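Peer 1: Using only what follows, build the 3D model:
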Amino acid sequence: MDEMGAFVVMGRGLGLQAILYRLVELHCDTNHLIFLLNTSKEEEQLLLHELAVRGVPRLPTVINNERDAQERAELYLIGGVLLVTARILIVDLLSERVPIEYATGILVSNAHRVTEVSNVAFILRIVRQRNKRAFIKALSDEAPALTNGFGRIEKLMRSLYVRNLQLWPRFHMAVNEELHQAPPQVDELSVALSGHDQTLQRALLEAVDSTLRELRDVSKAVDTSQLTVENALFRSFDTIVRMQLEPVGTPAWARRISITAPKLIHP
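Peer 2: This is a model prediction of the structure:
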C-alpha cells in the first residue's frame, strides 16, 4: 500500500479485515496519532479482541460520547490509534481540540459508504487542509457498491483525497496463486423445497418473467439482452435494470424509452 495513502478494494472473503488489523497494530504505539473512522461498534469490538489475542501491548482507544471534551483533548495528545466517531471528531476539529497537524494518518474502513456530503469526507477535507503529510488509507471489500451511478469511483476517490486505487479481485494473478496454494474444502448441503415452497417459487419466477418480457417490449431502443430471469437471480440485477432503463443523462436519452418502463421498475 502506498505510504501517502491509497484506496484498496478487495474481493469479499480475501481477508480485508486482517489487513486493517495489521495496519492498526503497526501504529498502536504513542509515537503515532492515527484515527480509524467509519467502523461499527461490532467491528470495533472484533478489532480490540483480535489485537488483544495477538498480545498488542497498547490497544486502540475508543472515543465516544461517554468521554467529555477535556478527556478527549488529553487522549488526542497522548496519541496511538483512536477509534472515534465522525460526529465527535468533527466537533473536536472545529473546536481545535485535535492537534491534527501532528497526525500520522487516517484509516477509513468501509470506504464504499463515504459520500461527498458525509461526515467522513468533511473530516478528510479538514485534515488535508491542515496536514499535507498525513496518509489516508481507505479499505473496502464491497466492489459492487462502487459501480452504482456514473463516475462513482472518481467521486469517491475525490472525497477520500487519495490518488492511488488498488484493486485486488479473486482473479488477480497474485491472489489466484495464493488461493491455489491452500484450496478450501467445500461441503455442499442442499435441502429440498416443500410443495408449497415450489409453488411459491414457480409463481415468483413467472411474475418476474412476465415483467421482464413487458420491459423488453416497451424498451426496444436500448439494450435489453441482460434482462433475463437467470440474471434476475443475482443481487446486481437491480443495478443493471436501473442503468439500462432509468432516464439518466440528457433529455434525449430519456425519450429513448417508453414511459411504461419506469413504472415497471418502480411499481
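Peer 1: make it CA atoms for all contacts and neighbour counts henceforth
Peer 2: Will do.
Peer 1: Roughly how far does residue 193 sit from residue 204?
Peer 2: 14 Å (CA to CA, to the nearest Å).
Peer 1: Please read the previous query as pertaining to residue 13.
Peer 2: Residue 13 sits 31 Å away from residue 204, going by CA to CA.
Peer 1: Same drill for the two, tell me which one is more crowded.
Peer 2: Neighbours were counted for residue 13 and for residue 204 using other CA atoms under 10 Å; residue 204 has more, 12 against 9.
Peer 1: which SS class is the more buried one?
Peer 2: Here residue 204 is recorded as helix under DSSP: H, G, I helix; E, B strand; the rest coil.
Peer 1: Break down the stretch 51-200 of the chain into its strands, ranges please.
Peer 2: Under the criterion DSSP state E, counting those that start in this stretch, the stretch 51-200 of the chain contains strands at 61-63, 80-84, 105-108, 135-140, 165-168.
Peer 1: Turn those into TSV, including mean neighbour count and distance to residue 117.
Peer 2: Output for those, formatted as TSV (neighbours: other CA atoms under 10 Å; distance: least, CA to CA, whole Å):
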stretch	mean neighbour count	distance to residue 117
strand 61-63	18	23
strand 80-84	23	19
strand 105-108	22	16
strand 135-140	24	17
strand 165-168	16	21
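Peer 1: May I see those strands organised as CSV, with distance to residue 200 added?
Peer 2: Formatted as CSV, these follow (distance: least, CA to CA, whole Å):
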stretch, distance to residue 200
strand 61-63, 48
strand 80-84, 47
strand 105-108, 43
strand 135-140, 36
strand 165-168, 39
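Peer 1: and of the ones you listed, who's closest to residue 151?
Peer 2: Between residue 151 and the strands of the stretch 51-200 of the chain, the tightest spacing by CA to CA is seen for strand 165-168, at 14.0 Å.
Peer 1: Mind giving me the packing neighbours of that closest one?
Peer 2: When contacts are defined as 3 or more CA pairs under 8 Å, 6 or more residues apart in numbering; DSSP states H and E, strand 165-168 sits against strand 5-10.
Peer 1: and for comparison, fold this next one:
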Amino acid sequence: MTQGSNTLHLEDLSHLKYLELKLLEDTNGGLVILSSGLSLSKLISSLLLLHSTSQGTLLILSPSSATLKSKINFHLKTLNPQFYQVPVEITADLPVNHRHSLYSSGSVCFITPRILIVDLLTNKLPASIISGLIILNAHSVSETSTEAFIVRIFRSLNRSAFVRVFSDRPQAMVSGFAKAERTMKCLHIRKLHLWPRFQVYVSQELEQDPPDVVDIRVPMSKYMMGIQKAIVEVMGACLKEMRKTNKVDVEDLTVENGLFKSFDEIVRRQLDPIWHTLGKQTKQLVSDLKTLRKLLDYLVRYDAVTYLKYLDTLRVSESFRTISEKKKMIDDEALGFIANSLGIFIFALVIAYHLVIADPKYEAN
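Peer 2: The predicted model follows:
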C-alpha cells in the first residue's frame, strides 16, 4: 500500500493529512500531542495505510486501552476497505520462530512491551529490519518506564528507524516539571508537534460543522443557596485573617478570586518563598481556604447524602476549628463564623433528610 493509493481516502482528513506530512518530513520521528477529541486513532490508522512492506516491519506498542486498538482497526477498515488487513498482534503465546517470521514480514504488528524488550535483549528480534516504532501513551512515559528502556535499546541497534510517540491527553503532559521535555529526552526525540483545537487547520475543519450545544442548568434550591452563602462568608472571614499577616498581596485576596482553582496557585506562589517562616495559623488558613473551595465545588456536583458524608468526614478529621480559638473572648465576628459553620451542616442535613408525616388513616394499620 503506497502513499499515492491512499490519497483519495484521506481527502476528508484535512488537518490530519497536514499533520501526516509534517511527521513524514522528519525521518527520526517525533512527539505528537493532540487535543482531546481530535481522533488519535484515525491519525494512527492513516499513517499505517502509508506503510509499505518494502520499508520493513512497523511495530506498535500495544496500548493499555483495548478501545483504542479496536478504533484503529475500525478506521483502517473504513479508510481503505479494499486493502484492509488487521495488524497482527505479537504476544507471549506465539512461539519464537513464529515471532521471527512476523518480524521479517514487513507488515504492521502490535506487540506488547514485555515481549519486545525480551526479544531485543536476547537478539531474537533483528532490529535492522524494523522501519519504525510507534508508542501511543506518551503521557505515561518516564525515565524509568519500559517504553523508555525499549527506545534506548532500539536506538542503539538501529539508528535509521523512526520513533513516533503520540498522546491525546495534553493535560497529563503538563504535570510536574518540564514533562514534555523530559519525555522527549528519554525517548531520544527532537521534534515536538502540538495540535490544539485553535490550530489553524483544526479550527477551520471544526468550524465547517459546528456542534449544536444545549445548555441545561438546574437551579439551586434555597437550602443549597444557604450553604453557598455560608461558605462564602466563612471564606471572607479566613481571607480577612490572612490579610492581617502582612505577608501576602491583599489585592489578590478577594472572595471572587477564591472561587477559582487558580486562587490556590496565587496564594502558594506568594507564600512558597516564606512558607518556612509562617505560623501555624496562617498555614492552616491556606488549607482551610482550599477545603472551603472544594465545598463550593462539591455542592453542585455531589448528591445530598454524599455531600453530608463529606462534611462529616471534615468534622471528624479537622474538628472544624474556629477563628476564635486563639481569642480569649468571643466577639461578634467569631460568633458569625461559628454560625455560618453550623449553618452549612444544618442546611446539608435538611437537604439530605426530609421529615415525612404519616397519614392518620394509615396509622391504625
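Peer 1: TM between them?
Peer 2: The TM-score (TM-score structural alignment, normalised by the length of the first structure) is 0.77; 256 aligned residues with a CA RMSD of 3.7 Å.
Peer 1: circling back: quick one, which of the strands of the stretch 51-200 of the first structure gets closest to residue 49 of the first structure.
Peer 2: Set against residue 49 of the first structure and scored by CA to CA, those come closest in strand 61-63, at 12.7 Å.
Peer 1: what's the mean distance for the closest one versus the second structure?
Peer 2: Taken over the aligned residues, the distance from strand 61-63 of the first structure to the second structure averages 1.2 Å (mean CA distance after the TM-score superposition for the first structure).
Peer 1: Where in the second structure does that strand align, residue-wise?
Peer 2: Mapped onto the second structure using TM-score structural alignment, strand 61-63 of the first structure spans residues 88-90.
Peer 1: what's the offset of that stretch from the middle of its chain?
Peer 2: In terms of CA atoms, centre = their mean, to the nearest Å, the centre of stretch 88-90 of the second structure is found 29 Å from the chain centre.
Peer 1: With stretch 39-53 of the first structure instead?
Peer 2: For stretch 39-53 of the first structure, the distance to the chain centre is 18 Å (CA atoms, centre = their mean).
Peer 1: Likewise for stretch 75-88 of the second structure?
Peer 2: Chain-centre distance of stretch 75-88 of the second structure: 30 Å, with CA atoms, centre = their mean.
Peer 1: so how far is the first residue of that stretch from its last?
Peer 2: 16 Å.
Peer 1: in that stretch, what counts as buried?
Peer 2: Within stretch 75-88 of the second structure, the residues that count as buried by 16 or more other CA atoms under 10 Å are 75-77, 79-80, 84, 87.
Peer 1: List just the nearest of the residues you listed to residue 256 of the second structure.
Peer 2: Among the buried residues of stretch 75-88 of the second structure, and counting by CA to CA, the member closest to residue 256 of the second structure is residue 75, at 47.0 Å.
Peer 1: Give the aligned equivalent of that closest one in the first structure.
Peer 2: With TM-score structural alignment as the criterion, residue 75 of the second structure lines up with residue 50 in the first structure.
Peer 1: Residue 216 of the first structure versus its match, what's the distance?
Peer 2: 51 Å.
Peer 1: returning to what we had before: so which helix or strand takes in the match of residue 75 of the second structure?
Peer 2: helix 41-53 (DSSP states H and E).
Peer 1: That helix to strand 80-84, inter-axis angle?
Peer 2: Angle of helix 41-53 of the first structure versus strand 80-84, following axes from the mean of the first three to the mean of the last three CA atoms, to 10 degrees, is 160 degrees.
Peer 1: Show the contacting residues for the residue nearest in space to the middle of the first structure.
Peer 2: Centroid-nearest residue in the first structure: residue 112, 2.7 Å away (criterion: CA atoms, centre = their mean). The contact partners of residue 112 of the first structure, taken as CA atoms under 8 Å, 6 or more residues apart in numbering, are 140, 142, 145-146, 156.
Peer 1: What lines up with it in the second structure?
Peer 2: Mapped onto the second structure by TM-score structural alignment, residue 112 of the first structure lines up with residue 139.
Peer 1: and residue 213 of the first structure, what does it touch?
Peer 2: The contact partners of residue 213 of the first structure, by CA under 8 Å, 6+ apart, come to none.
Peer 1: Could you measure from it over to residue 247 of the first structure?
Peer 2: To residue 247 of the first structure, residue 213 of the first structure is 19 Å away according to CA to CA.
Peer 1: cool, and residue 164 of the first structure?
Peer 2: Counting by CA to CA, the gap from residue 164 of the first structure to residue 247 of the first structure is 32 Å.
Peer 1: for the nearest residue to residue 220 of the first structure once chain neighbours are set aside, helix, strand, or coil?
Peer 2: Nearest residue to residue 220 of the first structure in three dimensions, chain neighbours excluded: residue 257, at 7.7 Å (CA to CA, 6 or more residues apart in numbering). Here residue 257 of the first structure is coil, with the state taken from three-state DSSP.
Peer 1: if I look at residue 257 of the first structure, how far off is residue 222 of the first structure?
Peer 2: From residue 257 of the first structure across to residue 222 of the first structure, the span is 7 Å (CA to CA).
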